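Engineer: Structure here, sequence nowhere to be found:
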């Protein structure tokens, strides 16, 4: 009902401005006739109508600006509520969930029982679904989308295959092309092991931190990077990364989002 009232108010203002503009035009025509007996009256009438057009147009502009301000305030409140909900609810749940899943899987494996075939299939299917969801979420919930609504960020999950040799293999990725590196090893692999897995903390490169990517420092394809550990309890699975073109694309809030997704992915992997 409120929307309907605003709609009719805008329509009324637009109609009124149109009639006043038409009246001002007619008055200007009469005032331009040197032989008209009502020339002076028409001149003042036209000026008054023109002033009224300006006032009505200003009222409509003020109404539109007030609605835009309210929309921006509502969007800001919604974003703040989402951040509050995520940081204080989802993020707090994801890590304990991973630890619980890891301990559950360890206890089950310790029994020596052979998992039923159906359970094995379900584990594999759901783990793949969780991995894909985490990657798509990391690519779409961080950096801005482009004009076509596609992500400008790129996410990747690297599985730890050889800790001693600092080797990680690309398991899956999502987001903007092209595909990320198929293997992380050498200095970049050492960075993944020591700075992320051993430290059990995120690495954030970009304008907010002043750091640069240690995976490919010479690359001009991305300037923002977030890399977080994928761990459930003491179990290490690998590293989840997100990168974006501009050094301002990925913020501190995005680090929390990516870490929460990594924890949920780790919980699924632990059960697999």
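Structural biologist: Here it is on my side, so go on. Since the model is a prediction, treat every value here as computed from it, not as a measurement.
Engineer: When you work out contacts or count neighbours from here on, use the C-alpha atoms and nothing else.
Structural biologist: Noted.
Engineer: what helix or strand is residue 159 on?
Structural biologist: Assigned by DSSP states H and E, residue 159 belongs to strand 154-162.
Engineer: Summarise which helices and strands that strand is packed against.
Structural biologist: With contacts taken as 3 or more Cα pairs under 8 Å, 6 or more residues apart in numbering; DSSP states H and E, strand 154-162 sits against helix 117-140, strand 167-175, strand 235-244.
Engineer: Just name the most buried of those.
Structural biologist: Ranked by mean neighbour count, the helices and strands packed on strand 154-162 are led by strand 235-244 with a mean of 25 (mean count of other Cα atoms under 10 Å).
Engineer: tell me how far that one is from the chain's mean position?
Structural biologist: 18 Å (Cα atoms, centre = their mean, to the nearest Å).
Engineer: Use this one as the comparison:
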């Protein structure tokens, strides 16, 4: 009943259009066997029905366009609400938790933790990294329509040597192939100076920028890289890329910053 209530007008127009089409077909048959004024009358009726079909089709097109416009407005409103939630809640919360976690880890006595705690820290940090990476791959670019698999690919690169500008792949999720094992030299310098020491790097149609890691890549056209920190502690870079330059948006930048903040908090508590 709910479907009928929402679509009764379309259904009514479809019935009217079908009836008019049948009428045009019948008058064309009858008109072929008629003569004189009877033939003229049938031609007039058929022409009127044809015009009516065009009018009904125009109304249906207008209704469809109105529904598309409403859907676009709702999507824009949802994106704005989501961005506001990231800006006012998730990002500040992740930043505050990261500062608290870093301060707690720094203030703790520099003693070796018990073996049970060390094992828990290792297993939980891996689980948290995997969860963050899956979220980044699933919640950004729209999944493939046929397979429902992620079209985005995410990766966490750990800062392993600041002096050599070297980052090492810790884990990844999303579409194949597997990302590069390490980012170093000029690419590592980009990660260090443009991302980790700043706030983020966003390549795509929205910014007009291209990836500095692989400018001519045929596998991805949009990239977001954000720093993973907790207070003053720097852990690495969280990255997501997608095939089209329109797949990633400003809202996804804020999502990635929230995920990176939560990951930084977890790492501050798990790593000595």
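Structural biologist: Sure thing, it's come through. Here the structure is a predicted model, which means the values were calculated and not measured.
Engineer: returning to that earlier point: average distance between the strand holding residue 159 of the first structure and the second structure?
Structural biologist: Strand 154-162 of the first structure, aligned to the second structure and superposed, deviates on average by 1.6 Å (mean Cα distance after the TM-score superposition for the first structure).
Engineer: what does that strand contact?
Structural biologist: 135-136, 138-139, 166-177, 180, 183-184, 236-244 (Cα atoms under 8 Å, 6 or more residues apart in numbering).
Engineer: Would you mark the buried spots in that strand?
Structural biologist: 154-160 (16 or more other Cα atoms under 10 Å).
Engineer: now swap in stretch 35-49 of the first structure and tell me
Structural biologist: Applying 16+ other Cα under 10 Å to stretch 35-49 of the first structure flags 39, 42-43, 45-46, 48-49 as buried.
Engineer: hmm, back to that, any chance of TSV for the helices and strands packed on strand 154-162 of the first structure, columns distance to residue 93 of the first structure?
Structural biologist: Converted to TSV, these look like this (distance: least, Cα to Cα, whole Å):
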stretch	distance to residue 93 of the first structure
helix 117-140	16
strand 167-175	25
strand 235-244	18
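Engineer: among the ones you listed, which is nearest residue 224 of the first structure?
Structural biologist: Evaluated over those, closeness to residue 224 of the first structure peaks at strand 235-244, with 5.1 Å, by Cα to Cα.
Engineer: which element follows the closest one toward the C-terminus?
Structural biologist: helix 252-271.
Engineer: I'd like the distance from that following helix to the chain centre, please.
Structural biologist: 16 Å.
Engineer: average gap between that helix and the second structure?
Structural biologist: Helix 252-271 of the first structure sits 1.6 Å off on average (mean Cα distance after the TM-score superposition for the first structure).
Engineer: which residues does the residue nearest in space to the middle of the first structure contact?
Structural biologist: For the first structure, the residue nearest the mean C-alpha position is residue 141 (3.3 Å; Cα atoms, centre = their mean). Counting by Cα under 8 Å, 6+ apart, residue 141 of the first structure touches 254, 257.
Engineer: now residue 27 of the second structure
Structural biologist: Neighbouring residues of residue 27 of the second structure by Cα under 8 Å, 6+ apart: 42-43, 45-46.
Engineer: Out of these, which is nearest to residue 125 of the second structure?
Structural biologist: Here the nearest of these to residue 125 of the second structure, counting by Cα to Cα, is residue 46; it sits at 74.5 Å.
Engineer: With residue 18 of the second structure as the reference, measure out to that closest one.
Structural biologist: Distance, residue 46 of the second structure to residue 18 of the second structure, by Cα to Cα, to the nearest Å: 14 Å.
Engineer: And for residue 217 of the second structure?
Structural biologist: For residue 217 of the second structure, the distance to residue 18 of the second structure - Cα to Cα - is 51 Å.
Engineer: Kindly report the same for residue 252 of the second structure.
Structural biologist: Noted for residue 252 of the second structure: a distance of 46 Å to residue 18 of the second structure, by Cα to Cα.
Engineer: cool, residue 175 of the second structure as well?
Structural biologist: From residue 175 of the second structure over to residue 18 of the second structure the distance is 46 Å, taken as Cα to Cα.
Engineer: of these two, who's got more company?
Structural biologist: Each of residue 175 of the second structure and residue 18 has its neighbours counted (other Cα atoms under 10 Å); residue 175 has more, 17 against 13.
Engineer: Not counting its neighbours along the chain, what's nearest that one?
Structural biologist: In space, and not counting its chain neighbours, residue 175 of the second structure is closest to residue 153: 5.2 Å by Cα to Cα, 6 or more residues apart in numbering.
Engineer: I'd like the distance between that neighbour and residue 139 of the second structure.
Structural biologist: Between residue 153 of the second structure and residue 139 of the second structure the distance is 11 Å, computed by Cα to Cα.
Engineer: Mind putting the buried residues of strand 154-162 of the first structure into CSV with distance to residue 71 of the first structure?
Structural biologist: Output for those, formatted as CSV (distance: Cα to Cα, whole Å):
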residue, distance to residue 71 of the first structure
154, 30
155, 31
156, 35
157, 37
158, 40
159, 43
160, 46
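Engineer: that older thread, and the angle for the strand holding residue 159 of the first structure with strand 235-244?
Structural biologist: Per axes from the mean of the first three to the mean of the last three Cα atoms, to 10 degrees, the angle that strand 154-162 of the first structure makes with strand 235-244 is 150 degrees.
Engineer: what span of the second structure lines up against strand 154-162 of the first structure?
Structural biologist: Here strand 154-162 of the first structure aligns to the second structure at residues 153-161, judged by TM-score structural alignment.
Engineer: Counterpart of residue 231 of the first structure over in the second structure?
Structural biologist: By TM-score structural alignment, residue 231 of the first structure lines up with residue 229.
Engineer: Next, count neighbours for that match.
Structural biologist: Residues lying near residue 229 of the second structure (other Cα under 10 Å) number 26.
Engineer: if we can go back for a sec, separation between the residue nearest to residue 175 of the second structure and residue 116 of the second structure?
Structural biologist: Taken as Cα to Cα, the span from residue 153 of the second structure to residue 116 of the second structure is 33 Å.
Engineer: got it, and residue 178 of the second structure?
Structural biologist: Counting by Cα to Cα - residue 178 of the second structure and residue 116 of the second structure are separated by 32 Å.
Engineer: Also residue 78 of the second structure?
Structural biologist: The value you get for residue 78 of the second structure to residue 116 of the second structure, if Cα to Cα is used, is 44 Å.
Engineer: now residue 21 of the second structure
Structural biologist: Residue 21 of the second structure is 78 Å from residue 116 of the second structure, by Cα to Cα.
Engineer: now do residue 205 of the second structure
Structural biologist: Residue 205 of the second structure sits 48 Å away from residue 116 of the second structure, going by Cα to Cα.
Engineer: show me the contacts for the residue of the second structure most remote from its centre.
Structural biologist: In the second structure, counting by Cα atoms, centre = their mean, residue 36 sits farthest out from the average C-alpha position, at 66.2 Å. If you count contacts by Cα under 8 Å, 6+ apart, residue 36 of the second structure has none.
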